[in-house]
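Q: coordinates only, sequence not included:
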């Protein structure tokens, strides 16, 4: 049974999300949060997501709640992987520590808007073209293969064609000027590196949406669930970035886990589309998808932390003792 959400329901949901983002911005004031502050905010956002899912359970039933949680976990895991790229961008453009929180918040807010547009486009395509599921499924499987092939290879931000074109066409100052996106120098209005960083984040957000939106449509075709799962997954990423810190580098098998999840959902999309033509082809239930996603995330995270701990231990064993010669 389709989930029916009134216009008021959409408006209230959008307003609540907007208020949370504004409160986040005002609370941070662009400052880098401490580990304690970041942990508290991440906990708040996780609690809000769980409470929303429980509310869906009570109002719309268990099937809708399972679809939301499956979509939320998938989008959240993909968003955590995006933090790797955010870190690369921060390093490549030498973003001052004082501005990193602001850059992340603006980038995540832009991602929410862009994903909203992609959701509308995806929902319209599904309504009009029955073959959309085949396209989405094939694209997710292709993305999974690419993740495995390029595992451990950092993206080269400097070679991005959009950023290279912007660097040639737009005059930019060599230094940052606080949080300003542009400054006036000798009567000329020049952009600052901050504007380039925001463009880089936005370009990456578009690329992220290309795999995350088809992935969640493989779990639910309800636009409301797709949007809210994305919104809850994106909120709190700024604090999570600072909370995890060096832990991101230790999640060495996360890309493999995400590749498995994307490939699984791709197969689910294709079998779901084929089921309409060939009813004898079984469909993969959403509860099984949720179980597979949780199992893969737990297994890859645990394996990553164990492997990283062994690597650090072996590196420590190889360090020669500090022997000082007698005077």
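A: Okay, I see it. Predicted, not measured: the structure shown is a model, and the values here were computed from it.
Q: switch to C-alpha atoms for all contacts and neighbour counts from now on
A: Noted.
Q: can you give me the helices in the chain?
A: Using DSSP state H, the helices of the chain run over 7-28, 35-60, 62-92, 97-128, 132-149, 161-169, 193-217, 223-234, 237-244, 254-277, 286-318.
Q: nearest to residue 183, of those?
A: Residue 183 lies closest to helix 193-217 among those, at 10.8 Å (Cα to Cα).
Q: next one: the closest one to chain centre, how far?
A: 9 Å (Cα atoms, centre = their mean, to the nearest Å).
Q: Show me what it is packed up against.
A: With contacts taken as 3 or more Cα pairs under 8 Å, 6 or more residues apart in numbering; DSSP states H and E, helix 193-217 sits against helix 62-92, helix 97-128, helix 132-149, helix 161-169, helix 223-234, helix 254-277.
Q: ok, residue 273 - contacts?
A: Residue 273 is in contact with 130-131, 133-134, counting by Cα atoms under 8 Å, 6 or more residues apart in numbering.
Q: Return the member of the residues you listed nearest to residue 70.
A: residue 133 (18.0 Å).
Q: how close does residue 251 sit to residue 50?
A: 24 Å (Cα to Cα, to the nearest Å).
Q: Let me fix that, I meant to ask about residue 271.
A: According to Cα to Cα, residue 271 and residue 50 sit 30 Å apart.
Q: Tell me which of the two has more neighbours.
A: Under the neighbour definition other Cα atoms under 10 Å, residue 271 and residue 50 were set side by side, and residue 271 has more, 20 against 17.
Q: mind listing what the residue lying closest to the more buried one once chain neighbours are set aside touches?
A: Spatial nearest neighbour of residue 271, chain neighbours left out: residue 283 (6.3 Å); criterion: Cα to Cα, 6 or more residues apart in numbering. Residues in contact with residue 283 (Cα under 8 Å, 6+ apart) are 268, 271-272, 275.
Q: Can you give me the neighbour number for the residue nearest to residue 268 when sequence neighbours are not counted?
A: In this structure, residue 268 finds its nearest non-sequential neighbour in residue 284, 6.1 Å apart by Cα to Cα, 6+ apart. Neighbourhood size, residue 284 [other Cα under 10 Å]: 16.
Q: try residue 9
A: Neighbour tally, residue 9, other Cα under 10 Å: 12.
Q: got it, and the one 10 residues further on?
A: Counted with other Cα under 10 Å, residues neighbouring residue 19 total 12.
Q: Tell me the spacing between it and residue 29.
A: From residue 19 to residue 29 the distance is 15 Å (Cα to Cα).
Q: One more: residue 94?
A: Remark: distance between residue 94 and residue 29 (Cα to Cα) = 20 Å.
Q: Would you mind telling me which of these two has the busier surroundings?
A: Counted by other Cα under 10 Å, residue 94 and residue 29 do not tie: residue 94 has more neighbours, with 15 against 12.
Q: what's the distance between the more buried one and residue 143?
A: In terms of Cα to Cα, residue 94 sits 29 Å off from residue 143.
Q: Pasting the second one now:
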């Protein structure tokens, strides 16, 4: 796939412009997006991502087009899992709904920057060290295990990292609109908004670790890796408000993602064996008899796994007595991994902001 420096510059510039537009058109003035607004923009960004994939297929060939779509589906699924943790963080810090857009926007921009750095590092490693596929494959298999059995039991807002930040950073007990710092008594203090953004950034760093090796298991093209990630993150803010309580109904999302990560991990190990150069493996010769999993099968497998995990989750939560917004109905126990209020429901206005931000 031939991608000139000019195409890279244009792609990055257009991506930046989209996020600049998002900030000034939707985020700068604090408000809670309506369902209609969220639905329109979510549909727009998903449609744009699909059109871009068709464009890649028509210009560069459908093998690259298939790699893009497989990468986009994987990154979108991982991004939704990312949203789930964002929900936990914002509930832990009791972020008022009208300021959640700003937190999400900052979090998404941090995610894109971090993933951009990981993409560059990954491309360099792959180009110079073919054995890196063994490491990527082993990492994904480990992360698949953690994804399947680790869940989202802990709240990043209460983790050791955030406890350290609280000890180091002077902090106010309450929000001051959407400001990240305020001056009181001649001294500068951080607000809970800054802590929330730091927590979101820390979460983004963790997610970048499994996101980039996963997509490099589907394509070696850095351009496809970047654009699939960019499109997966575009519209994520609107999707957060659109699906709302549905996040809590996706009880098998972690298991579905674990299956996808494990599949890509195996695919990476197969590829590493197929291009093997390690002297202690088959005398440094490639194992040509090891099958290479075709991209069409990868795309079909990833799509089917997402569908099965989603349908199974909805059936499970409905059977256990949850309504369409993911809340228990009469006598329903609910099985969501997080018993928090979703972004589409009102945060407890009687809850002390200081208690939510400093617990």
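A: Thanks, I have the structure now. Keep in mind that what you see is a predicted model, and the values were worked out from it rather than measured.
Q: about what we covered before: take the helices of structure 1 and write them to a markdown table, including distance to residue 184 of structure 1.
A: Listed next are the helices of structure 1 as a markdown table, based on distance: least, Cα to Cα, whole Å:
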| stretch | distance to residue 184 of structure 1 |
| --- | --- |
| helix 7-28 | 27 |
| helix 35-60 | 35 |
| helix 62-92 | 25 |
| helix 97-128 | 20 |
| helix 132-149 | 43 |
| helix 161-169 | 17 |
| helix 193-217 | 14 |
| helix 223-234 | 34 |
| helix 237-244 | 30 |
| helix 254-277 | 43 |
| helix 286-318 | 48 |
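Q: returning to that earlier point: can you turn the buried part of the contacts of residue 273 of structure 1 into a PyMOL selection?
A: Only the buried entries of the contacts of residue 273 of structure 1 go into this PyMOL selection, using 16 or more other Cα atoms under 10 Å:
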select buried, resi 133+134
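Q: Of all residues in structure 2, which one is nearest the centre?
A: residue 79 (2.4 Å; Cα atoms, centre = their mean).
Q: Check the mean deviation of stretch 302-319 of structure 2 from structure 1.
A: Stretch 302-319 of structure 2, aligned to structure 1 and superposed, deviates on average by 0.8 Å (mean Cα distance after the TM-score superposition for structure 1).
Q: how about that stretch, which residues of structure 1 does it hit?
A: Under TM-score structural alignment, stretch 302-319 of structure 2 corresponds to residues 293-310 of structure 1.
Q: coming back round to it: to residue 203 of structure 1, which of the helices and strands packed on helix 193-217 of structure 1 lies closest?
A: Of these, nearest to residue 203 of structure 1 by Cα to Cα is helix 161-169, at 7.8 Å.
Q: Please compute how far the closest one lies from its chain's middle.
A: 25 Å.
Q: how big's the offset between it and structure 2?
A: Mean for helix 161-169 of structure 1 is 1.8 Å (mean Cα distance after the TM-score superposition for structure 1).
Q: Find me the equivalent region of that helix in structure 2.
A: Using TM-score structural alignment, helix 161-169 of structure 1 pairs with 160-168 in structure 2.
Q: so residue 69 of structure 1 touches residue 290, yeah?
A: Yes: the pair residue 69 of structure 1 / residue 290 is scored as a contact, 7.5 Å apart, by Cα atoms under 8 Å.
Q: which residues touch stretch 90-98 of structure 1?
A: When contacts are defined by Cα under 8 Å, 6+ apart, stretch 90-98 of structure 1 is touched by residues 30-32, 100, 157-158, 193-194, 197.
Q: Recalculate using a threshold of 7 Å.
A: 31-32, 197 (Cα atoms under 7 Å, 6 or more residues apart in numbering).
Q: Would you mark the buried spots in it?
A: Across stretch 90-98 of structure 1, burial judged by 16+ other Cα under 10 Å covers 90, 95.
Q: mind checking how far residue 251 of structure 2 is from residue 309 of structure 2?
A: Distance, residue 251 of structure 2 to residue 309 of structure 2, using Cα to Cα: 8 Å.
Q: Tell me which of those two has more neighbours.
A: Set residue 251 of structure 2 next to residue 309 and count neighbours by other Cα under 10 Å: residue 251 wins out with 23 against 19.
Q: Assess the claim that the more buried one and residue 313 are in contact.
A: Yes: between residue 251 of structure 2 and residue 313 there is a contact under Cα atoms under 7 Å: 5.3 Å.
Q: which residue in structure 2 lines up with the residue nearest to residue 271 of structure 1?
A: Per TM-score structural alignment, residue 283 of structure 1 is aligned with residue 292.
Q: List the contacts of residue 270 of structure 1.
A: By Cα under 7 Å, 6+ apart, the contact list for residue 270 of structure 1 reads 133-134, 137.
Q: hmm, 6 Å instead?
A: Listed by Cα atoms under 6 Å, 6 or more residues apart in numbering, the contact partners of residue 270 of structure 1 are 134, 137.
Q: Kindly provide the distance from it to residue 22 of structure 1.
A: Distance, residue 270 of structure 1 to residue 22 of structure 1, using Cα to Cα: 40 Å.
Q: same check, this time on residue 66 of structure 1
A: From residue 66 of structure 1 to residue 22 of structure 1 the distance is 29 Å (Cα to Cα).
Q: more neighbours, those two?
A: Between residue 66 of structure 1 and residue 22, residue 66 has the larger neighbour count (other Cα under 10 Å), namely 22 against 13.
Q: Tell me which residue of structure 2 matches up with the more buried one.
A: When structure 2 is aligned by TM-score structural alignment, residue 66 of structure 1 is paired with residue 66.
Q: got the buried residues for stretch 50-63 of structure 2?
A: 50, 52-54, 56-57, 62.
Q: What is the nearest of those to residue 85 of structure 2?
A: Among the buried residues of stretch 50-63 of structure 2, residue 50 lies closest to residue 85 of structure 2 (Cα to Cα), at 26.0 Å.
Q: quick revisit: and the residue nearest to residue 268 of structure 1, how far from residue 265 of structure 1?
A: The gap separating residue 284 of structure 1 from residue 265 of structure 1 is 9 Å, by Cα to Cα.
Q: For stretch 291-306 of structure 2, buried residues please.
A: So for stretch 291-306 of structure 2, counting by 16+ other Cα under 10 Å, buried means 295, 298-299, 301-303, 305-306.
Q: Check stretch 306-321 of structure 1 too.
A: Using 16+ other Cα under 10 Å as the test for burial, stretch 306-321 of structure 1 gives 307-308.
Q: All set now, cheers.
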